[in-house]
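S.K.: Mind folding the following:
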Amino acid sequence: MVKPTDEVINLPNFPVTIVRELDGNFIHDNISLKELVEHTDKGLILYFYPKDDTPGCTVQATEFTEHFNDFDELGYDIIGVSRDSIESHKKFIEKYDLQIPLISDSDEQLCQHFEVIKEKNMYGKTTLGLVRSAFVFNKEGKLTHAQRNLRAKGYTERLLNTLTS
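M.R.: Next up is the predicted model:
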């Protein structure tokens, strides 16, 4: 059973740009995540990562791809979110043969909705950055699990264990 969360975050009803590869072609659709869940009758794992094609983000995306069928069997779609452009997402998906769609949130609307932009201290300098986070919604669109400041390596297996225990 998924650990319940005290956080109350609703799936947003504004459109987001989802990039995916389908039969060798890249498509990008604008759809609200709320509509997506309503039309698929599946839960949703939405994970936020700082930047395409960086070590930790690549590990996380490839691990989600490796376990894509496991999450699908449990009744979940997986979507990654970063502030990268559509073109950056296309290159990232193609380079690593990612099976998961990615959201281009270059205007940070979705990041702000989930409050994942936070102050970070990098080499003594304070900047605003995206905090690696994941949110799990059931097929009714209710938040059932949230984790912020997560470690990329091994996260998908830890999440699978959480969802199946």
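
S.K.: hey, let's count contacts and neighbours off CA atoms from now on
M.R.: Noted.

S.K.: packing partners for the helix or strand harbouring T62?
M.R.: Assigned by DSSP states H and E, T62 belongs to helix 55-66. Here helix 55-66 touches helix 155-164, going by 3 or more CA pairs under 8 Å, 6 or more residues apart in numbering; DSSP states H and E.

S.K.: want to put them side by side, so please do this one too:
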Amino acid sequence: MVNLGFISSSEQCPPHVRHVRILAGREHFSGAGQAEVRILTDAQGRTSWALDWLVAAPGDVAAWSKLMAIQMNNLAWPAWWLDVGSLLQTTSLPADSALARWGNPFWGAYLGDALVFLDVGGRRRMVYQVVRQWEARMPHMRFSTKHDLDATT
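M.R.: Presented below is the predicted three-dimensional model:
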């Protein structure tokens, strides 16, 4: 089961939740997608994990998002947050289009039992509409008001 929650910025995210970004790959990069796992240390000395998903062809969202889901399944992270801004920047699409094109193949292949936060920023209404579509299509996904940290600000 995937429980979805909202945050409006990284500062709202609980410290144990891992950061996932989607970035355009480097010049020498090829393939549908490649993961780079990073270890981060914050100002208090706490260590956390992050994942950068590098894509060579940002327009081929269906191919790399499904591969990304398979890799995320392998990581089996119990809680992570998607940097929606990185998805928008990489795909050059508006939030609703980018999330729908990424999310439909991703959530169809993602089998994890996880809490996933979406960094909605100022796009809450648009993101929520896409989340409702995901819930209608995929019974293993639910938006959880308990994890709606954006609503508490």
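
S.K.: Overlay them and tell me the TM-score.
M.R.: Overlay of the two chains. TM-score (TM-score structural alignment, normalised by the length of structure 2): 0.33; 78 aligned residues with a CA RMSD of 4.2 Å.

S.K.: Same question for the very next helix or strand once past the helix holding T62 of structure 1: list its buried residues.
M.R.: Using DSSP H and E, the next helix or strand after helix 55-66 of structure 1 towards the C-terminus is helix 68-73. Within helix 68-73 of structure 1, the residues that count as buried by 16 or more other CA atoms under 10 Å are F68, F71.

S.K.: Buried residues of the helix holding T62 of structure 1, list them for me.
M.R.: So helix 55-66 of structure 1, judged by 16+ other CA under 10 Å, has buried residues G56, C57, T58, V59, Q60, A61, T62, E63, F64, T65.

S.K.: how much space between the third one and T40 of structure 1?
M.R.: I take that to be T58 of structure 1. From T58 of structure 1 over to T40 of structure 1 the distance is 27 Å, taken as CA to CA, to the nearest Å.

S.K.: could you dump the buried residues of helix 55-66 of structure 1 to JSON lines with distance to E94 of structure 1?
M.R.: Formatted as JSON lines, the buried residues of helix 55-66 of structure 1 follow (distance: CA to CA, whole Å):
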{"residue": "G56", "distance to E94 of structure 1": "17"}
{"residue": "C57", "distance to E94 of structure 1": "15"}
{"residue": "T58", "distance to E94 of structure 1": "12"}
{"residue": "V59", "distance to E94 of structure 1": "15"}
{"residue": "Q60", "distance to E94 of structure 1": "16"}
{"residue": "A61", "distance to E94 of structure 1": "12"}
{"residue": "T62", "distance to E94 of structure 1": "12"}
{"residue": "E63", "distance to E94 of structure 1": "15"}
{"residue": "F64", "distance to E94 of structure 1": "15"}
{"residue": "T65", "distance to E94 of structure 1": "13"}
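
S.K.: And those residues, which is closest to I45 of structure 1?
M.R.: Using CA to CA, F64 comes nearest to I45 of structure 1 of the buried residues of helix 55-66 of structure 1, at 10.2 Å.

S.K.: ok, the closest one touching T156?
M.R.: Yes: with contact defined as CA atoms under 8 Å, F64 of structure 1 counts as touching T156 (6.0 Å).

S.K.: What is the subsequent helix or strand relative to the helix or strand V136 of structure 1 falls within?
M.R.: Here V136 of structure 1, judged by DSSP H and E, is contained in strand 133-137. Per DSSP H and E, strand 133-137 of structure 1 leads on to strand 143-148 as the next helix or strand towards the C-terminus.

S.K.: Could you pull out the buried residues of that next one?
M.R.: Of the residues in strand 143-148 of structure 1, L143, T144, H145, A146 count as buried by neighbour count, 16+ other CA under 10 Å.
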